[in-house]
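Student: Got a sequence here, can you model it:
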Amino acid sequence: MNIMEDGPSLIWGVVCLALLISSLAARRLPLGYLAKAGLAWVAIFAALFAVFSFRYEFMSIWERIKADVSGTAGQNVSGDAIELRRQDDGHYWLQVEVNGNPVRFMIDSGASFTAINATTAAETGVQIDANGYPVILSTANGRVAANRGLVKSLRVGPHVITDHQVVVSENFGDTNVLGMNFLDNMQSWKVEANMMVLQP
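Tutor: You can find the predicted model right below:
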C-alpha cells in the first residue's frame, strides 16, 4: 500500500467518520446506541478503505477468474508473439477460434496432426472426409481410427491459419490437440523454463 497515494483518502475517511459521530452526538441518543452505530460505521469505512487500497489486487484476481472461466488462463497474445504458461497439469494450453468458435487445445509436439474430437468437430463445422480411408493413429489409449478433416479458419488473436488439416475421431475423448502441423505454421516456437513462446 502506498501511504502517499492513499493518505488523502484516509484523511477524508477520518473526517467523514468524525462528522458522523458529531451528528449522532448532537441528537443526544443513548450512549449504547451511539457506540453500536459508531462501531458499525467504523467497520463500513474500514471495509471500503480496504477495498480501495487493494483494488489492483482485486482486479488481478478478477482477471484470473475470468481467464479460468473463458479458458485463456496462462495465455497472452502480445504483438507478434503468443506466450503460454505451463499449467498445473504440466501441459501448455491454447484457446483458438475454429471457424469462429472458441476451442481450447493442448499443444503436443509429439502429435503429427491437429486432432479434434467428434463433438467439437460437429459444433465448429469442421469439414470431414467421410469417404476417404481412415487414418490409424497411435495414442496414449492405444491405436484408434480417425477421419481426415479440414478447418477453414484457425485464429489466435490477429493470427489466422486457413485450410488447416486435422484428424477427427470419437475416440479422442474430450481433449483437442494442436500437433506438429500447427507448430509448422509458426515462424518459430520455443520452450524456456515454464513458458512456451510461439512466433506466427
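Student: Only C-alpha atoms from now on, for both contacts and neighbour counts.
Tutor: Noted.
Student: How about the contacts made by residue 114?
Tutor: Contacts here follow Cα atoms under 8 Å, 6 or more residues apart in numbering; on that basis residue 114 touches 165-167, 176-182.
Student: Export the residues you listed as JSON lines, with columns for distance to residue 43 and secondary structure.
Tutor: Converted to JSON lines, these look like this (distance: Cα to Cα, whole Å; DSSP: H, G, I helix; E, B strand; the rest coil):
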{"residue": "165", "distance to residue 43": "61", "secondary structure": "strand"}
{"residue": "166", "distance to residue 43": "59", "secondary structure": "strand"}
{"residue": "167", "distance to residue 43": "60", "secondary structure": "strand"}
{"residue": "176", "distance to residue 43": "50", "secondary structure": "coil"}
{"residue": "177", "distance to residue 43": "51", "secondary structure": "strand"}
{"residue": "178", "distance to residue 43": "52", "secondary structure": "strand"}
{"residue": "179", "distance to residue 43": "55", "secondary structure": "coil"}
{"residue": "180", "distance to residue 43": "57", "secondary structure": "helix"}
{"residue": "181", "distance to residue 43": "59", "secondary structure": "helix"}
{"residue": "182", "distance to residue 43": "55", "secondary structure": "helix"}
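Student: of those, buried ones?
Tutor: Among the contacts of residue 114, the ones that count as buried by 16 or more other Cα atoms under 10 Å are 165-167, 176-182.
Student: any idea which of those is closest to residue 106?
Tutor: Distances from residue 106 to the buried ones among the contacts of residue 114, taken as Cα to Cα, are shortest for residue 177 (4.8 Å).
Student: Residue 133: which of the contacts of residue 114 is nearest?
Tutor: Each of the contacts of residue 114 was scored against residue 133 by Cα to Cα, and residue 167 proved nearest at 11.8 Å.
Student: got a list of what the closest one touches?
Tutor: 113-116, 135, 146-149 are the contacts of residue 167 under Cα under 8 Å, 6+ apart.
Student: this one as well, want them side by side:
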Amino acid sequence: MSDGQSVNIIWLIGGIILVLSALFARRPSLGAIIRSLIGWAIVAGLAYMVVDHRDQLADLAARIGLSDQKVEGGTTRIRMSPDGHFWARVQLNGVERRMLIDSGATITALSQRTADAAGIEISDGGFPVMLNTANGTVMAKRATIKKLQLGNLEANDLNAVVSDRFGNLDVVGMNFLSQLGSWRVEGSTLILEPDQSEASDATNAATPS
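Tutor: Below you'll find the model as predicted:
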C-alpha cells in the first residue's frame, strides 16, 4: 500500500469517527443514524464517481458547449480549472488526452499509458533522464512526439520524456510553450498565441516571385 493510499484511509476513518461522534452526541434513534450513514455514503460515492470519471465529464462538457478550452480567431484560450491549474485537450499523434500545462516543467512529460496509446517513439540511444518531481526523483525515457496539437497550435517532432512513475498525469512543458508566439495569463484565462513569423515565412515561400 502506498503512502498516499494510507493517508486517504486515515482521513476516511477519521471522517467516519467524526460523523459517528456527532450523531451519538445528539443521541438520535437507530433509524436516524442509519439514514444519515446512507446519506453520507451516497455523497461519498458521487464524489468518487466525479473524480474517477473527470476526463469523461470534461469530454461531455466540451460536446455540449461548456468547454474550458476555446479557439477564437488565431488564439487558444483555456480557463483555469477549480483546482487552480490549466488543463488542455491535446492531440498526440491523433490520440486525445487531457494534459496539465505546467510552465515549471522544462520538457513535456507523458505517462507510459499515454505513450503506448499514441505510439510515441522511445529513443533507443542516450541515457535516461532523472527528473525531480513532487514524489521524488523519477527516471524517465527520452521520446519524440511526431505531432502535438493543442487547439489551433501545433508542434512536430517535439521532445518528451516518458515514465510509468507519472501515473496517469501528462504534462505540456516549456519546450512546447517556448515555440509559441506568446503565452500569458489574464485573470483566470491562459491565452496561447501561435508564432506568426512561421506563418509569414510559409506564406512568402508559397508566393511566386
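Student: Structural similarity score between the chains, please.
Tutor: The TM-score (TM-score structural alignment, normalised by the length of structure 1) is 0.64; 137 aligned residues with a Cα RMSD of 2.2 Å.
Student: Next, format the contacts of residue 114 of structure 1 as JSON lines and append distance to residue 80 of structure 1.
Tutor: Shown next, in JSON lines, are the contacts of residue 114 of structure 1 (distance: Cα to Cα, whole Å):
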{"residue": "165", "distance to residue 80 of structure 1": "23"}
{"residue": "166", "distance to residue 80 of structure 1": "24"}
{"residue": "167", "distance to residue 80 of structure 1": "28"}
{"residue": "176", "distance to residue 80 of structure 1": "24"}
{"residue": "177", "distance to residue 80 of structure 1": "22"}
{"residue": "178", "distance to residue 80 of structure 1": "19"}
{"residue": "179", "distance to residue 80 of structure 1": "20"}
{"residue": "180", "distance to residue 80 of structure 1": "20"}
{"residue": "181", "distance to residue 80 of structure 1": "19"}
{"residue": "182", "distance to residue 80 of structure 1": "16"}
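Student: so where is the longest strand along structure 1 in structure 2?
Tutor: Assignment by DSSP state E gives strand 142-156 as the longest strand of structure 1. Here strand 142-156 of structure 1 aligns to structure 2 at residues 136-150, judged by TM-score structural alignment.
Student: tell me which residues of that stretch are tucked away?
Tutor: Going by neighbour count (16+ other Cα under 10 Å), the buried part of stretch 136-150 of structure 2 is 138-146, 148-150.
Student: same question, stretch 177-184 of structure 2
Tutor: For stretch 177-184 of structure 2, a neighbour-count test (16+ other Cα under 10 Å) marks 177, 180, 183 as buried.
Student: From the residues you listed, pick the one nearest residue 84 of structure 2.
Tutor: residue 183 (17.4 Å).
Student: From residue 47 of structure 2, how far out is that closest one?
Tutor: Distance, residue 183 of structure 2 to residue 47 of structure 2, using Cα to Cα, to the nearest Å: 34 Å.
Student: again, but for residue 113 of structure 2
Tutor: Using Cα to Cα, residue 113 of structure 2 is found at 25 Å from residue 47 of structure 2.
Student: cool, residue 21 of structure 2 as well?
Tutor: Relative to residue 47 of structure 2, and taking Cα to Cα, residue 21 of structure 2 is found at 23 Å.
Student: what comes into contact with the longest strand of structure 1?
Tutor: Residues contacting strand 142-156 of structure 1 (Cα under 8 Å, 6+ apart): 77, 95-100, 125-130, 132-138, 160-171.
Student: So how do I select the buried members of the residues you listed in PyMOL?
Tutor: In PyMOL syntax, the buried subset of the contacts of strand 142-156 of structure 1 is picked out as below (16+ other Cα under 10 Å):
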select buried, resi 95+96+97+98+99+126+127+128+134+161+164+165+166+167+168+169+170+171
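Student: Sitting in strands, which of the contacts of strand 142-156 of structure 1 do you find?
Tutor: Per DSSP E, the subset of those in strands is 77, 95-98, 127-128, 135-138, 160-169.
Student: Helices along structure 1, start to end?
Tutor: Using DSSP state H, the helices of structure 1 run over 3-26, 31-53, 55-70, 118-124, 180-183.
Student: export these to a markdown table and tack on distance to residue 88 of structure 1?
Tutor: Converted to a markdown table, those look like this (distance: least, Cα to Cα, whole Å):
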| stretch | distance to residue 88 of structure 1 |
| --- | --- |
| helix 3-26 | 36 |
| helix 31-53 | 30 |
| helix 55-70 | 12 |
| helix 118-124 | 24 |
| helix 180-183 | 22 |
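Student: Most tightly packed of these?
Tutor: Compared across these, helix 180-183 shows the largest average neighbour count, a mean of 18 (mean count of other Cα atoms under 10 Å).
Student: Which part of structure 2 matches that one?
Tutor: Taking TM-score structural alignment, helix 180-183 of structure 1 hits residues 174-177 over in structure 2.
Student: List of residues touching the matching stretch?
Tutor: Contact with stretch 174-177 of structure 2 is made by 102-108, 155, 158-159, 183, as judged by Cα under 8 Å, 6+ apart.
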